[in-house]
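# here are the coordinates; sequence isn't available:
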């Protein structure tokens, strides 16, 4: 199945153009033919030491693409009076930036000034999924790195408290469909959430219910024990998909059982179209993998950068 996905992506997405920058699957074939191998090795080495890396890289790529297109603006550090994206409230918990730095150093040793940080992040996110047992795909390349990064712009990132109309608006503004929304939400099969992101569902939900009635009672009770109302534990939280440690379709199965963490997850069951997609992906790992790959390529092809950064943390 993975081979079919790769072939599909090579044929259909071999040359993409969003925001004016043409992307190509063979962009570095002549200028830096060993770049992908170097990036994969950096990701693999990091995962061997830290199992949270795949989720971190996938989330980092998503948060990058949703602000100014996939231009690696999320990697820039705050300078002077400018607070960068990575220091905006939704991004405070992003981590594993060192993986991209390591990959960049490896690629710079091979071919200085050729491969953008944005491409490295897109490839690293693909590797994070593939090395976690998920599908692999041919990433179209040729993104440029941006020179602007503002923490204030992170307010436009979709929040875990969003309802379906808010999610639809957020995704449609980026040219992404309802199917893309459901497929990309499947990325929640990896990762961990702090209590603050789902606290409102398990305590004082509304005037009638203390707990969100759409939640499975036993699941809600387990979350309440981990995240008491006046929780002071900074790092307390829950695994997004506690049943498996691999990239699979279990997220959708749990969602149908009332065992999702976020309001935004639960909202996928509130329209006929999105609920049907959840059911489809829950019943077919292959259908989910195929849709996820297409949506990742679509999302990651939004780019509006201007340069190839020599250091991913600062502009040239």
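Nice, thanks for sending it over. Please read these numbers as outputs of a predicted model, since none were measured by experiment.
# CA atoms for contacts and neighbours, from now on please.
OK.
# residue 16 touches residue 24, doesn't it?
Yes - assessed by C-alpha atoms under 8 Å, residue 16 is found in contact with residue 24 at 6.5 Å.
# what is in contact with these two at once?
Residues touching both residue 16 and residue 24 (C-alpha atoms under 8 Å, 6 or more residues apart in numbering): residue 140.
# and the residue nearest to residue 139 when sequence neighbours are not counted, what does it touch?
With sequence-adjacent residues excluded and distances taken as C-alpha to C-alpha, 6 or more residues apart in numbering, residue 139 is closest to residue 25, at 6.1 Å. Residues near residue 25 by C-alpha under 8 Å, 6+ apart: 10, 13, 14, 15, 138, 139, 140, 141.
# I'd say the third one and residue 142 touch.
No - with contacts defined as C-alpha under 8 Å, residue 14 does not count as touching residue 142, sitting 11.4 Å away.
# what do those two both touch?
23, 24.
# quick one: contacts for the residue most central in space within the chain?
With distances taken as C-alpha atoms, centre = their mean, residue 59 lies nearest the centre of the chain, 3.2 Å away. Residues in contact with residue 59 (C-alpha under 8 Å, 6+ apart) are residue 94.
# that one and residue 52: what is the separation?
11 Å (C-alpha to C-alpha, to the nearest Å).
# same question for residue 188.
Distance, residue 188 to residue 52, by C-alpha to C-alpha: 13 Å.
# these two: which is more packed in?
residue 188 (25 against 15; other C-alpha atoms under 10 Å).
# want to compare, so here's the second one:
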């Protein structure tokens, strides 16, 4: 009889296991009891922002990426400068380009009214990135939740850790590996450049002096380069925007990889995925051929990236306002 009871107890625990939290881990059902409408609230506000400004989807996706690569996925990117905090918004990768903070503020305000002091800004970033991907036609995935918010920021980490458009392939891969991500994650996550825009200043070098010889990057289609030069001059126009995927700029699909194969990747950091490493080049070709394989891997890599050193349990805090730490 005792054995039967033990077996039933064990079976019950195993059946319930997917909804339990292992200490320090994230899981999709984290707010199921404490804030069951969190998904609906985030999705409705992201959808409204996207309808008003289609660029916002890429901006929110980028915020999550730039957050996770600095101190882990802890919403440090959202903090304004105050007291001892120097905001990551002032770093080279974010200054004049990071956006979407008002959308996150609106989501946080709505959630605080629904379930105060419960949902972290870090989790809002993760959910917003997923919803932005889905709204533009990309893959869906269950977002592991349970992150907490940092008590500080790191402008130095933002300047040093986030891959830059003109970094070498090895530098970018190293930055990914330092975060526990591999070459598959690098290529798949680069596919997020299927939506969004880039500033002239981020790729001007490719148009005029990539190798120090005063000529355009030879890996860039020369007709495409000539078209880009009309709106991205040698000097001035730094903030002029160009779509990263000129075929379907607001649709999340695998045209980004097809563009690379046609030598029409906008950023140097895009094109080197095809020209500097055989493994990454093979992945580019695979994703260009099979949108379903790209979608499947992108979802896996987003979950993996979202798990970069999150604050959990008693670490950090749940901010009342995403721009500042609690008093």
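Cool, the structure landed. From a predicted model like this one, the values you see are computed outputs, not experimental measurements.
# may I ask which helix or strand encompasses the residue nearest to the centre of structure 1?
Assigned by DSSP states H and E, residue 59 of structure 1 belongs to helix 53-68.
# have a look at how far, on average, that helix is from structure 2.
Relative to the matching residues in structure 2, helix 53-68 of structure 1 has an average distance of 0.3 Å after the fit, by mean C-alpha distance after the TM-score superposition for structure 1.
# read off where that helix ends up in structure 2.
On the basis of TM-score structural alignment, helix 53-68 of structure 1 is assigned to residues 56-71 in structure 2.
# can you tell me what residue 235 of structure 1 aligns to in structure 2?
Under TM-score structural alignment, residue 235 of structure 1 pairs with residue 239 in structure 2.
# dump the residue contacts of that match.
Taking C-alpha under 8 Å, 6+ apart, we find residue 239 of structure 2 in contact with 199, 200, 201.
# residue 14 and residue 142 of structure 1 - which one has more neighbours?
When residue 14 of structure 1 and residue 142 are compared for neighbours, residue 142 comes out ahead with 25 against 18, by other C-alpha under 10 Å.
# now do the more buried one against residue 313 of structure 1, distance only.
19 Å.
# residue 172 of structure 1 now?
When residue 172 of structure 1 is compared with residue 313 of structure 1 (using C-alpha to C-alpha), they lie 30 Å apart.
# neighbour count for these two, which is higher?
Ranked by neighbour count (other C-alpha under 10 Å), residue 172 of structure 1 and residue 313 place residue 313 first, with 18 against 14.
# need the counterpart of that one in structure 2.
Structural correspondence for residue 313 of structure 1 with respect to structure 2 (TM-score structural alignment): residue 323.
# from residue 151 of structure 2, how far out is its match?
Separation of residue 323 of structure 2 from residue 151 of structure 2 (C-alpha to C-alpha) stands at 11 Å.
# off-centre distance for the match of helix 53-68 of structure 1?
Relative to its chain's centre, stretch 56-71 of structure 2 lies at 4 Å (C-alpha atoms, centre = their mean, to the nearest Å).
# what do you get for stretch 53-67 of structure 2?
That offset, for stretch 53-67 of structure 2, works out to 7 Å (C-alpha atoms, centre = their mean).
# how about the strands in structure 1?
Counting by DSSP state E, the segments of structure 1 that form strands are 15-18, 21-24, 192-194, 237-239.
# go ahead and name everything in contact with the third one.
If you take C-alpha under 8 Å, 6+ apart as the criterion, strand 192-194 of structure 1 is touched by 235, 236, 237, 238, 239, 240.
# would you mind measuring from the first one to residue 250 of structure 1?
If I follow you right, that is residue 235 of structure 1. Shown here: residue 235 of structure 1 relative to residue 250 of structure 1, a distance of 24 Å by C-alpha to C-alpha.
# counterpart of residue 142 of structure 1 over in structure 2?
Residue 142 of structure 1 maps onto residue 146 in structure 2, by TM-score structural alignment.
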